[in-house]
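In: I'd like to go over a predicted model; first the sequence, then the structure.
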Amino acid sequence: MRIARFTTGDDPAYGIVQGDPGAEVITPLTGDPLYVGLQPSGAGPVLLEEVRLLAPVIPRSKIVAVGKNYADHVREMGGTTPPEHPMLFFKPNTAVVGPFDPVVLPQGSDEVSYEGELAVVIKTITKGVKAENAAECIYGYTIANDVTARDWQRTDGQWARAKGFDTSCPLGPWIETELDPSDLHIVTTLDGEVKQDGTTADMVHGVASIIEYASNAFTLLPGDVILTGTPAGVGLVQPGQQVTIDVEGIGSLTNTFVRR
């Protein structure tokens, strides 16, 4: 099931997306389904092409991201061996934007890069969960672009500014609640040219292991988002360029990069 957050010009709403590509409709829901469940609002369905899709979730608490989780990406960044345990860092919820929203290149950085990733949306208060039970804590999956200022990443000695600046976490187009994340094709294009072509089967640490490791350190809350890492092929983006990330079973997330 695909759960979208959208607007027709009024207040944001949630809805269920159904139909074949090019003919999808959204059935509006009442409230946030993470908290009130799937309650139809009674309003009639609207065509997907007539709405503006928003980020499908705005984390109330945090975005937990995993670095160096694909061996080929570790090598392209100059490393040799992936970390023994998931390398975790945070992105603030103020970094989130939605499909087709602009990503604003931050002043003072000249090396901003895309990173196409599978993202996990948490549905329950989660603390100390074991990997074998992690699926019970997952609401669904969406697509993320872990936008990174590489020059800041090098100079700062930690990643908060480099990966947490405003608009550095596009999410979308919706949440897919029925998906096996173990072997999904991920393709990232820059102005239509394929740059990343990988599969989640190559993740060093799988989704369940990441949730176990993260929840052992800190409590995950409903609506928290976990970014699972990026395959090889990351590269720099210039103003005016467009990045599209396709994840099998979910759809596409597209954003244009601009300079303020």
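Out: Arrived safely, thanks for sending.
In: contacts and neighbour counts: CA atoms only from here.
Out: Fine.
In: residue 52 touches residue 6, doesn't it?
Out: Yes: using CA atoms under 8 Å, residue 52 makes contact with residue 6 at a distance of 5.6 Å.
In: which of those two has more neighbours?
Out: For residue 52 and residue 6, the more surrounded residue by other CA atoms under 10 Å is residue 6, and the numbers stand at 24 against 15.
In: sticking with residue 153, tell me its helix or strand.
Out: helix 150-156 (DSSP states H and E).
In: distance between the ends of stretch 46-65?
Out: This stretch, stretch 46-65, spans 34 Å end to end (CA to CA, to the nearest Å).
In: tell me where the stretch 101-250 of the chain has helices.
Out: 150-156, 160-164, 207-217 (DSSP state H, counting those that start in this stretch).
In: same list, those helices, but as TSV with mean neighbour count and distance to residue 142 please.
Out: Shown next, in TSV, are the helices of the stretch 101-250 of the chain (neighbours: other CA atoms under 10 Å; distance: least, CA to CA, whole Å):
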stretch	mean neighbour count	distance to residue 142
helix 150-156	14	24
helix 160-164	20	19
helix 207-217	20	13
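In: also this one, for the comparison:
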Amino acid sequence: MGRTVYVHGNFVPEEDARIGLFDRGFLFGDAVYEVTAVIAGRMIDNDLHLARLERSLRELGIALPLSRMEIEALQSELITRNGLKDGTVYLQVSRGEADRDFLYPETMVPKLVGFTQAKTLIGTRAQREGIAVDLADDPRWRRRDIKTSMLLGQVMAKQAARARGFDDVWLVEEGLVTEGASSTAHVITADGRILTRAASRATLPGCTQRALARLCETEGLHIEERAFAPEEAQEAAEAFQTSASSLVMPVVRIGGRVIGDGKPGPMTRRLQTLYLEAAGVPS
């Protein structure tokens, strides 16, 4: 028996799930999505994810298909029906269905789908030992602040990085790191400052990043929001990336340069602990 998924108002077995041939998410990537972490059956930072979903839809002129309360209820129902303990819950909203045309009718009705994915999120080898990230030119469109389903640039960058022996990839534009292909990039300077890019159209506003920033403010840790070059990242004392599916992930190599002593540093370890404790998970 497969998973139960949500498709256009109904919970159905995954093998029976269907989307229409003329769904604009399928034809044009005209859709947005969100991924929320689930730990011990509980959603983490979901308020931030639903707020970002609503913002992305608003930027594209797509109506929210359900109220935020109703969306949270269907997420919880997916978790319950699938007995999900640890993993993610995925949502995608497309503009709707219409015969293929770049121009779309204003009367379109948005389509919502959702599913869960079981995954170990904490205590992984990558979180214990850190990962290596490649550096690649950023091939994406200019509205990266909208979390659209158009991910071919990220797919190709990640695939190329894997072929080169890396675990992930950070993207670079005009000599500066924008972000990870599916994460927010951070480095820590020798004097303990945490650097990450400020919110703009060049990057996606990370929900895990925002939650971690709140914790840093409470703990008196300094976050400096500014862009940094790959060379500065490679000279950093520590590095890490954040996302819903990897939480706070140590980075121990960037391109051909080992970061620090090649092991997750003390500040990164502290941030991992702070985040898990705030999520109600023993570190």
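Out: Received, thanks. Predicted model only: the values in this text are computed from it and were never measured.
In: so what number do they get for TM-score?
Out: In this superposition the chains share a TM-score of 0.25, using TM-score structural alignment, normalised by the length of structure 1; 131 aligned residues with a CA RMSD of 7.2 Å.
In: now do the strands in the stretch 1-150 of structure 2.
Out: 4-7, 10-13, 31-39, 42-44, 87-94, 111-118, 131-137 (DSSP state E, counting those that start in this stretch).
In: over to the stretch 101-250 of structure 1?
Out: Going by DSSP E, counting those that start in this stretch, the stretch 101-250 of structure 1 shows strands at 103-105, 112-113, 116-122, 138-145, 148-149, 169-176, 185-190, 193-199, 225-227, 242-247.
In: between strand 116-122 and the fourth one, find me the angle.
Out: By that I understand strand 138-145 of structure 1. Relative orientation of strand 138-145 of structure 1 versus strand 116-122 (axes from the mean of the first three to the mean of the last three CA atoms, to 10 degrees): 150 degrees.
In: give me the angle between strand 138-145 of structure 1 and helix 207-217.
Out: Angle of strand 138-145 of structure 1 versus helix 207-217, following the same axes, to 10 degrees, is 100 degrees.
In: then the last one?
Out: Computed by the same axes, to 10 degrees, the angle separating strand 242-247 of structure 1 from helix 207-217 equals 100 degrees.
In: strand 242-247 of structure 1 - contacts with which helices or strands?
Out: If you count contacts as 3 or more CA pairs under 8 Å, 6 or more residues apart in numbering; DSSP states H and E, strand 242-247 of structure 1 packs onto strand 116-122, strand 138-145, strand 185-190, strand 251-259.
In: could you dump these to TSV with distance to residue 26 of structure 1 and mean neighbour count?
Out: Output for those, formatted as TSV (distance: least, CA to CA, whole Å; neighbours: other CA atoms under 10 Å):
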stretch	distance to residue 26 of structure 1	mean neighbour count
strand 116-122	20	28
strand 138-145	17	27
strand 185-190	25	21
strand 251-259	15	19
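In: residue 65 of structure 1 is nearest to which of the ones you listed?
Out: Comparing those against residue 65 of structure 1 with CA to CA, the closest turns out to be strand 116-122 (8.9 Å).
In: and the helices in the stretch 151-283 of structure 2?
Out: Using DSSP H, counting those that start in this stretch, helices in the stretch 151-283 of structure 2 cover 152-163, 207-219, 230-234, 266-278.
In: looking at those helices, which one is packed in the most?
Out: helix 230-234 (a mean of 18; mean count of other CA atoms under 10 Å).
In: which other helices and strands does that one contact?
Out: Checking 3+ CA pairs under 8 Å, 6+ apart, helix 230-234 of structure 2 ends up next to strand 247-254.
In: tell me the buried residues in the strand it packs on?
Out: Residues 247-254 are the ones in strand 247-254 of structure 2 that count as buried (16 or more other CA atoms under 10 Å).
In: can you name every helix or strand that that strand contacts?
Out: Identification of packing neighbours for strand 247-254 of structure 2 by 3+ CA pairs under 8 Å, 6+ apart yields helix 125-129, strand 131-137, helix 230-234, strand 238-243, helix 266-278.
In: and residue 188 of structure 2, which of those is closest to it?
Out: Nearest to residue 188 of structure 2 among those is strand 238-243 (5.0 Å), distances taken as CA to CA.
In: next, the angle strand 31-39 makes with the closest one.
Out: In terms of direction (the same axes, to 10 degrees), strand 238-243 of structure 2 departs from strand 31-39 by 110 degrees.
In: tell me which strands and helices strand 238-243 of structure 2 is in contact with?
Out: So strand 238-243 of structure 2, by 3+ CA pairs under 8 Å, 6+ apart, packs with strand 184-188, helix 207-219, strand 247-254, helix 266-278.
In: just to revisit the earlier point, in TSV, list the helices and strands packed on strand 247-254 of structure 2 along with distance to residue 160 of structure 2.
Out: Compiled in TSV, these are given as follows (distance: least, CA to CA, whole Å):
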stretch	distance to residue 160 of structure 2
helix 125-129	19
strand 131-137	9
helix 230-234	18
strand 238-243	19
helix 266-278	27
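In: wait, which of the ones you listed is closest to residue 218 of structure 2?
Out: Checked against CA to CA, the stretch from those lying closest is helix 266-278, at 10.4 Å.
In: which elements pack onto the closest one?
Out: helix 207-219, strand 238-243, strand 247-254.
In: so for residue 172 of structure 2, which of those sits nearest?
Out: For these, proximity to residue 172 of structure 2 was assessed by CA to CA; strand 247-254 is nearest, at 12.3 Å.
In: now the closest one against strand 31-39, angle please.
Out: For strand 247-254 of structure 2 against strand 31-39, the angle by the same axes, to 10 degrees is 100 degrees.
In: quick one: work out the angle between strand 247-254 of structure 2 and strand 184-188.
Out: 60 degrees.
In: quick one: the helices and strands packed on strand 238-243 of structure 2 as CSV, columns for distance to residue 170 of structure 2 too.
Out: Putting those into CSV (distance: least, CA to CA, whole Å) gives the following:
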stretch, distance to residue 170 of structure 2
strand 184-188, 7
helix 207-219, 16
strand 247-254, 8
helix 266-278, 18
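In: contacting residues around residue 46 of structure 1?
Out: By CA atoms under 8 Å, 6 or more residues apart in numbering, the contact set of residue 46 of structure 1 is 25-27.
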